[in-house]
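[1] pasting the structure only:
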């Protein structure tokens, strides 16, 4: 079993993994919380994983379908999995800020995912029309264990989306507080229930 994709919720014969929760949360941000903000594009983690193996024409279609060329901030939930099978050991967050011509990378476990994030940036930047964009690893709150990377990505995504929604840049982003991370699992459960899930 993958440390990055642990079972986060078991209910009878059904299991939700962290990748499912990340995917659900990115859908929620896209279709509920920020549905009226056309500047933000949250790419589902399974799509980000597939992007590593797509050719340029496939990538172009994905970006055209979501009007990515006109999105100011694009969020990539990134796993270090190096093949097409399920797995991987770590999640991190990369965000393209078009106004700052920079791919910002937030990794809650040192610089563990720097290689995969730089590879993805190299693959997508021409197609996104940001050939000159820089890569910038960011200091961020570090996880205290070997399995909270997914929750950190969810919290960082929230934190950054809220910040860019107000200031239209990532520069100056304050550090995420540990209490936000600690409270997130309970918040996610409440959110799932509020959207019609069963407790």
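    That came in fine, so what should we check first? Predicted model only: the values in this text are computed from it and were never measured. Numbers count the residues shown, from 1 in each chain.

[2] Only C-alpha atoms from now on, for both contacts and neighbour counts.
    Noted.

[3] tell me which element residue 120 is part of?
    helix 114-124 (DSSP states H and E).

[4] again, but for residue 193
    Per DSSP H and E: helix 178-194 holds residue 193.

[5] returning to what we had before: who touches the helix holding residue 120?
    51-52, 59, 78-80, 94, 103, 105, 135, 137 (C-alpha atoms under 8 Å, 6 or more residues apart in numbering).

[6] what about the longest helix in this protein?
    Of all the segments of type helix in the chain, defined by DSSP state H, the longest one is helix 149-167.

[7] Can you point out the buried residues in that helix?
    149-157, 159-161, 163-164 (16 or more other C-alpha atoms under 10 Å).

[8] Not counting residues beside it along the chain, what's closest to residue 127?
    Once flanking residues are discounted, residue 127 sits nearest to residue 60: 6.5 Å by C-alpha to C-alpha, 6 or more residues apart in numbering.

[9] and here's the other structure:
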């Protein structure tokens, strides 16, 4: 009988169990652990030489939503957030300081543009109004008192469970765009083919679950 608590992979600060990995094997909503793992994989293995990128785990982001500006600084100072050009924050719609919720979306801060970009694979911008108080506190904590907010263009999900997959795909494509162009503005990019690693496509979304499973196995995961 399978043990859901069996450890599949211990990767830096992330511990994946069988119950976490099983979420990748079917039409399931991704949890904090899988998203944290992939962000840490991007940081340690894909963008290890990109010093200006900061990927903040969902657990920390959830805490940031409920603390004061001064407390935010306590979380962000060890991450050198004020020295980062691009900060990626996966957002959960949970209204409590714990894991859970029903939907993932993505907030990215671009310091070169003094702009917060918001990417939601389900809605078309209605969540931006509710985010405003959080953005005001966060902007002050990362030393950007004046900022713009833009709804980022992204592929929309066609089911009720792939929001987490959209988030990790968006993070990777946007990080590549930031690293290449020092901007998240689509107008600043010139290539728009399906093979462009800075562009999100439905094909990338369809392939991502298996791709993450392959990465876990390549890193020594016991699938």
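    Cool, got the structure. The model shown is predicted, which means the values in this text are computed figures rather than measured ones.

[10] where does the TM-score land?
    Once superposed, chain against chain, the TM-score is 0.89 (TM-score structural alignment, normalised by the length of structure 1); 189 aligned residues with a C-alpha RMSD of 1.6 Å.

[11] what's the longest helix of structure 1 aligned against in structure 2?
    Counting by TM-score structural alignment, helix 149-167 of structure 1 falls onto residues 163-181 of structure 2.

[12] how much does that stretch stray from structure 1?
    With mean C-alpha distance after the TM-score superposition for structure 1, stretch 163-181 of structure 2 departs from structure 1 by a mean of 0.4 Å once superposed.

[13] chain center to that stretch, what's the gap?
    Offset of stretch 163-181 of structure 2 from its chain centre (C-alpha atoms, centre = their mean, to the nearest Å): 8 Å.

[14] swap in stretch 168-184 of structure 2?
    Using C-alpha atoms, centre = their mean, the offset of stretch 168-184 of structure 2 from its chain centre is 11 Å.

[15] contacting residues around it?
    With C-alpha under 8 Å, 6+ apart, stretch 168-184 of structure 2 has contacts from 35, 38-39, 42, 50, 53, 86, 88, 106, 110, 112-113, 154, 188-189, 197-200, 204-205, 208.

[16] Sort out which of these are in helices and list them.
    35, 38-39, 204-205, 208.

[17] roughly how far apart are residue 106 of structure 1 and residue 197 of structure 1?
    Look at residue 106 of structure 1 and residue 197 of structure 1: by C-alpha to C-alpha, to the nearest Å, they are 30 Å apart.

[18] between these two, who's got more neighbours?
    Neighbour count, other C-alpha atoms under 10 Å: between residue 106 of structure 1 and residue 197, residue 106 has more, with 27 against 10.

[19] what does the more buried one align to in structure 2?
    Per TM-score structural alignment, the equivalent position to residue 106 of structure 1 in structure 2 is residue 119.

[20] ok, so what distance separates residue 4 of structure 2 from residue 137 of structure 2?
    Residue 4 of structure 2 is 39 Å from residue 137 of structure 2, by C-alpha to C-alpha.

[21] ditto for residue 56 of structure 2
    Distance, residue 56 of structure 2 to residue 137 of structure 2, by C-alpha to C-alpha: 16 Å.

[22] List the buried residues of stretch 178-198 of structure 1.
    181, 188, 192.

[23] Report the spatially nearest residue to the residue nearest the centre of structure 2, omitting neighbours in sequence.
    The residue lying closest to the centre of structure 2 (C-alpha atoms, centre = their mean) is residue 90, at 4.0 Å. Take residue 90 of structure 2 and drop its neighbours on the chain: the residue closest to it by C-alpha to C-alpha, 6+ apart is residue 106, 4.6 Å away.

[24] hang on, that neighbour packs against residue 116?
    No: between residue 106 of structure 2 and residue 116 there is no contact under C-alpha atoms under 8 Å: 10.3 Å.

[25] what does the residue nearest to the centre of structure 2 align to in structure 1?
    Aligned partner of residue 90 of structure 2 by TM-score structural alignment: residue 77.

[26] Helix, strand, or coil at that match?
    strand (DSSP: H, G, I helix; E, B strand; the rest coil).

[27] Show the contacting residues for it.
    22, 43-45, 48, 91-94, 153.

[28] Could you measure from it over to residue 193 of structure 1?
    24 Å.

[29] Next, count neighbours for the aligned partner of the residue nearest to residue 90 of structure 2 in structure 1.
    Under the alignment (TM-score structural alignment), residue 106 of structure 2 pairs with residue 93 of structure 1. Residue 93 of structure 1: 24 surrounding residues under other C-alpha under 10 Å.

[30] which ones are touching residue 93 of structure 1?
    Contacts of residue 93 of structure 1 (C-alpha under 8 Å, 6+ apart): 75-78, 105-107, 153, 156-157.

[31] Ok, residue 34 of structure 1 next?
    So residue 34 of structure 1 contacts residue 40 (C-alpha under 8 Å, 6+ apart).

[32] Please report how far the equivalent of it over in structure 2 lies from residue 164 of structure 2.
    In structure 2, the residue paired with residue 34 of structure 1 according to TM-score structural alignment is residue 47. Distance from residue 47 of structure 2 to residue 164 of structure 2, counting by C-alpha to C-alpha: 20 Å.

[33] So which of the contacts of residue 77 of structure 1 sit within strands?
    Of those, the ones assigned to strands by DSSP state E are 43, 91-94.

[34] could those be laid out in TSV, adding distance to residue 10 of structure 1?
    As requested, those are exported to TSV (distance: C-alpha to C-alpha, whole Å):
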residue	distance to residue 10 of structure 1
43	26
91	21
92	24
93	26
94	29
